[in-house]
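*Asks:* no letters, just coordinates:
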């Protein structure tokens, strides 16, 4: 008994959907059990996208791609070497001092809470250790190497950093080799579409990184200027951690304000209020100026979906999953839209709800 064309089409779509669901389930299992290796690989792709974007910028000035990549590699290595040999010791010393100041301030804050809260709550606060409060705020030592707490071991952090760096260099130097290898894994009739999806995913990742780079630089510059003007201690480090945390959408900006306020409290309540004012200005600039400008070129992701994916990845994979959840989602959204929504379902709904 032969199937009609509609029945055959339905069977094909059913098998395709089941295959996609099965592949996603297997992918999640592999991702869970090999999370460390996966995030190292994905981090190298993110860095490769950064290198590629910088080389494309140089190409707009007439610099050939290969020469542009060499320049980008040398500048990156020079920056790492300069940080390690010239400013590294100073930054580590200041970071230790900042961390100690935050710890002392957290102790004073708990003592103050113990004095103003009701008796029952007061006993619980007095029983808290400083480390308990520290778990609710960012570790100042994690400003420079926070990813190592989740994916990299302390001893292997530097090694993994250079693994990511050199993997990114290999990928971006000959991207066509890896692209052709990936596309060749699919049937011939699907290869053109897979190639389109791969290119669109890479473009989406580059655009997202462009938007984040604009936000990070703006937050760092405005934070440093504002904290310097009010004479906040450790202004550079506080601005640096605020700029780095801007890479983590939604929650990164909220977390960045905690060290600023606590550092201000170590000086005086007035300094804490001034620091809070600077933080409010920073968020105003980012929300009303930087983000709209960045979204003109960069990929815009729904805030609720962004936060949900961050929380899920953070719970399952730790800090590395939390940090890399959004760029990974930017890539997956393109893959799902092109290969599933458009090719399997026939397209999604428009803004008016029409499909």
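*Replies:* Cool, the structure landed. Since the model is a prediction, treat every value here as computed from it, not as a measurement.
*Asks:* only C-alpha atoms from now on, for both contacts and neighbour counts.
*Replies:* Noted.
*Asks:* next helix or strand past the helix or strand where residue 23 lies?
*Replies:* Assigned by DSSP states H and E, residue 23 belongs to helix 5-33. Following helix 5-33 in sequence order, the next helix or strand is helix 35-59 (DSSP H and E).
*Asks:* helices or strands up against that next one?
*Replies:* With contacts taken as 3 or more Cα pairs under 8 Å, 6 or more residues apart in numbering; DSSP states H and E, helix 35-59 sits against helix 65-82, helix 157-173, helix 188-229, helix 319-336.
*Asks:* second one coming, line it up with the first:
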């Protein structure tokens, strides 16, 4: 074997070892990547809140800080207006759920073919124990939360800086395509978040009003729970409906029936009216892709993985469609098929606007 062949083999071996090493590091530091993406999510929200200030001619830095102040002001206003009521209702829900759970368990035990299922389900003490463990885990996660917020502020202040950094990880000849894909994924994430929060607000309000009319206690808290869990596609509505149905058990069979009707009507309106209207302006992910994303990230990271699974799937879906399906495999996959065109005064970063202009 000549020296040229030996050098080629050595280079190939080093490349393989580098790829394997990067794969192992990715597995070891996967939670760090999850924190990075969480910071990207928060940064997207901050820039979306600062968009109105940029439209009136303010600079990037003032608009970002004003957007952050606007988010904090809205949260503070909600806390001032509804904080005491919601705190009381959440306390009532926490106190009543164990009894409601036991009532539901005793009712299910009367159905013969469900006995085997009940033997495999944890009792309420186990559930409460896990909740306490989660609470202590949440206290320990304050450091990560602060890290995400601080990193999000830096990302929101100068997203183009980090976009250029990612672009330099690829060959120079591919820089324009990488920037275009990053711009499109950022715009898709921005539109998806706005659409999702609009849906959450409407669904939570509908369930709040519906349960209040039906007579279920703590309707406001249950509406907030449903709105928040609606951020998780597919399984979120079922998670959000469980506390309301359990609390309705103590009100009688009629209340249970009407409670289920309220949740079904709200989710049908969300699935058949709101989502089709809103998805005209946001990327639409195939349900099977979302389901596998939820399963994968949920098994790896637990609840936080389930929460970020859908937005992460949106970003990866756009990147794979543009960089792999279109540019590498050569299939027809225009950005317009997966992302609505950004308006001239979009709240996406200026670098994202420049990247999106290259696609047409």
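*Replies:* Looks like it came in fine. What you see is a predicted model, and the numbers here were worked out from it, not measured in a lab.
*Asks:* rebuild the helices and strands packed on helix 35-59 of structure 1 as JSON lines, extending it with distance to residue 346 of structure 1.
*Replies:* Output for these, formatted as JSON lines (distance: least, Cα to Cα, whole Å):
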{"stretch": "helix 65-82", "distance to residue 346 of structure 1": "38"}
{"stretch": "helix 157-173", "distance to residue 346 of structure 1": "33"}
{"stretch": "helix 188-229", "distance to residue 346 of structure 1": "14"}
{"stretch": "helix 319-336", "distance to residue 346 of structure 1": "12"}
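*Asks:* tell me which of these sits nearest to residue 117 of structure 1.
*Replies:* Go through the helices and strands packed on helix 35-59 of structure 1 one by one with Cα to Cα and the one that ends up closest to residue 117 of structure 1 is helix 188-229, at 31.9 Å.
*Asks:* buried residues in stretch 82-96 of structure 2?
*Replies:* 86, 89-90, 93, 96 (16 or more other Cα atoms under 10 Å).
*Asks:* show the contacting residues for the counterpart of residue 341 of structure 1 in structure 2.
*Replies:* In structure 2, the residue equivalent to residue 341 of structure 1 is residue 325, according to TM-score structural alignment. If a contact means Cα atoms under 8 Å, 6 or more residues apart in numbering, then residue 325 of structure 2 has 331-333 as its contacts.
*Asks:* distance of the counterpart of residue 316 of structure 1 in structure 2 from residue 257 of structure 2?
*Replies:* Aligned counterpart of residue 316 of structure 1 in structure 2: residue 300 (TM-score structural alignment). Per Cα to Cα, to the nearest Å, residue 300 of structure 2 is found 37 Å from residue 257 of structure 2.
*Asks:* and residue 72 of structure 1, what's its match in structure 2?
*Replies:* Using TM-score structural alignment, residue 72 of structure 1 lines up with residue 67 in structure 2.
*Asks:* that match and residue 88 of structure 2, how far apart?
*Replies:* 30 Å.
*Asks:* strands along the stretch 251-360 of structure 2, start to end?
*Replies:* Ranges of strands in the stretch 251-360 of structure 2, per DSSP state E, counting those that start in this stretch: none exist.
*Asks:* and the match of residue 72 of structure 1, how many residues sit next to it?
*Replies:* Other residues near residue 67 of structure 2 number 22, with proximity taken as other Cα atoms under 10 Å.
*Asks:* list the contacts of it.
*Replies:* 46-51, 53.
*Asks:* equivalent analysis for residue 62 of structure 2, please.
*Replies:* Per Cα under 8 Å, 6+ apart, neighbours of residue 62 of structure 2: none.
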